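# based on what follows, work out the 3D shape:
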Amino acid sequence: METANQHRRDFIKTAAIGSLTGLTLLSACNDNDDEEDQKVSPPEDLMQEHGLLNRVLLIYDHCKGLLIDKQGFPMEALLNSAGIIRTFVEDYHEKQEENYLFPRFQKANQLTDLVQTLLAQHKAGRTITDELMQLTKSQNLTDTEKQQLITLLNNFNRMYRPHEAREDTILFPAFRKIVSHHEYDALGEEFENNEHKLFGKNGFEGMVEKVAGIEKSLGIYELARFTPGT
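Sure thing, here's the model as predicted:
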């Protein structure tokens, strides 16, 4: 009888240890899953930045409309927006694409025509931004300069909306297919490190706050104002 009881106690003890071990392993797996969920893939990172770009394009559209209607607005809003395009989009976001994505597509001989067009548009965009930043330094533009500004804003938006749409729907989805899983994950971490080196720990979030501040200064921050009928 004592032997049977001992066996039962040993069984319960073993089962308890097994349960605790299982819970520990499950907890560790869940922690790892949480870490994996928090990682941002290279395309996801770039697409988030396209969201910020789109908000600046909206600012450009709004300012262009005010110029056409001959309504005044703080020119520094446009200057600061162009500054964000220069520092965050052109000197960081596009450099990430040019240094990490485009060469891999060229090496794999995939989407090379698209890559060449995207590169040409990056160059054209920087030229437009140069001119925008030069013009918007003045608060007193002539009618000719205002017309030049309208043309620049129109050309920039007309190019960048299809530009980013092609990247989001063609280039970025294809990127996963031409790199290894390890390289894909490593690039995500490298993108994040580069962002923090250039813009501090707030990085992208800090830029979003700057864009929001410009939107508020122009009265276009509230999303509800874009709902038809409101």
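# use CA for all of it now, contacts and neighbours both
Will do.
# ranges for the helices of this protein?
With DSSP state H as the definition, the chain shows helices at residue ranges 2-38, 42-68, 75-84, 94-96, 102-107, 112-135, 143-166, 172-178, 181-199, 203-218.
# point out the most buried one among the ones you listed.
Mean neighbours per residue, mean count of other Cα atoms under 10 Å, is largest over the helices of the chain for helix 75-84, with a mean of 20.
# centre of the chain to that one, how far?
Averaging C-alpha positions (Cα atoms, centre = their mean, to the nearest Å) puts helix 75-84 19 Å from its chain's average.
# that one packs against which elements?
helix 42-68, helix 112-135, helix 203-218 (3 or more Cα pairs under 8 Å, 6 or more residues apart in numbering; DSSP states H and E).
# now those helices as CSV including distance to Lys13?
Shown next, in CSV, are those (distance: least, Cα to Cα, whole Å):
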stretch, distance to Lys13
helix 42-68, 48
helix 112-135, 63
helix 203-218, 51
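# one more, for comparison:
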Amino acid sequence: MQDRRSFLTKSGILLASGAALLTSCEEKDGDEDVSTNEDLMREHGVLKRILLIYDEAANRLTSGNDLEIALVGQSAQLIKTFIEDYHEKLEEDHLFPRFEKAGQLVDLVKTLRIQHEKGRILTQRVIAATRKQQLTEAERAAVAGDLRWFIRMYSPHEAREDTVLFPALHKLISKHEYDSLGEDFEKKEKQQFGGDGFDMAVDHVTAIEKKMNIYDLNLFTPPV
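Model (predicted):
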């Protein structure tokens, strides 16, 4: 009888512990846990989709095909608010100084800083130019040129960050500092956008893609 009571007692403890563990896991799953690099790289995913919009817009501008010019302006404004004023500020305030202080990847960081500045110039020009409802042929060509310069610069820019800078961050700082950085990024995002800025940006990009009829991924599958 004593053995049976002991068994039931121990079983109850195990069941209670298991339930507590399950609850803990469910709560953890409910709260999205995004690492520092994952956060930065998925923001690059938003940028990649805007570069696709830019590419399609540049082609339509130079070919004379119909294009709702306001959609280009909206895309450039999203670049400004989500990429330049948020994502790049995180890099400039929290990542670049750490590499510069450690004397690592200094030349790369210098180039990335310069490209951020050049990108902001191009973005301002696109926003200003697309305030008009109709553009002359010369203005269409100028906007298309700025979009292509932006694409040409940012495609290798983000690729170099994803494959060189971000991976090197793990070796540069401790795990505790790395985790704290991710938490700081999340707080900054909620403060700046009043919620999940990434989800908001994805929704905005999706809406533009649909209006331009380039949302369907099958459109990009080659007929081979």
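# Throw the helices of the first structure into CSV and include distance to Phe226 of the first structure, thanks.
Below are the helices of the first structure laid out as CSV (distance: least, Cα to Cα, whole Å):
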stretch, distance to Phe226 of the first structure
helix 2-38, 32
helix 42-68, 11
helix 75-84, 20
helix 94-96, 29
helix 102-107, 36
helix 112-135, 26
helix 143-166, 18
helix 172-178, 29
helix 181-199, 31
helix 203-218, 13
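# of these, which is nearest Gly229 of the first structure?
Closest to Gly229 of the first structure of the helices of the first structure is helix 42-68 (Cα to Cα; 18.4 Å).
# between its first and last residues, how far does stretch 212-225 of the first structure reach?
This stretch, stretch 212-225 of the first structure, spans 15 Å end to end (Cα to Cα, to the nearest Å).
# mind listing what the aligned partner of Ala142 of the second structure in the first structure touches?
Matched to the first structure by TM-score structural alignment, Ala142 of the second structure sits across from Gln148. Residues counted as contacts of Gln148 of the first structure (Cα atoms under 8 Å, 6 or more residues apart in numbering): none.
# cool, His116 of the second structure as well?
His116 of the second structure makes contact with 84, 88, according to Cα under 8 Å, 6+ apart.
# 10 Å instead?
For His116 of the second structure, the contact set (Cα atoms under 10 Å, 6 or more residues apart in numbering) comprises 83-84, 88-89, 92, 153-154, 157.
# and it, how close does it get to Thr123 of the second structure?
For His116 of the second structure relative to Thr123 of the second structure (Cα to Cα), the value is 10 Å.
# joint contacts of the two?
Glu84.
# what number of residues lie near Arg86 of the first structure?
Close neighbours of Arg86 of the first structure, defined as other Cα atoms under 10 Å, add up to 19.
# just tell me what it corresponds to in the second structure.
By TM-score structural alignment, Arg86 of the first structure lines up with Lys80.
# which non-adjacent residue is nearest that match?
Thr123 (6.9 Å; Cα to Cα, 6 or more residues apart in numbering).
# picking up where we left off before, wait, doesn't the match of Arg86 of the first structure sit right on Glu117?
No. Using Cα atoms under 10 Å, Lys80 of the second structure is not in contact with Glu117, being 11.8 Å away.
# intersection of neighbour lists for those two?
Thr123.
# who are the contact partners of Asp33 of the second structure?
Asp33 of the second structure makes contact with 39, 182-183, 186 under the criterion Cα under 10 Å, 6+ apart.
# same question for Ile50 of the second structure.
For Ile50 of the second structure, the contact set (Cα under 10 Å, 6+ apart) comprises 44, 56, 72, 75-76, 78-79, 151, 202, 205-206, 208-209.
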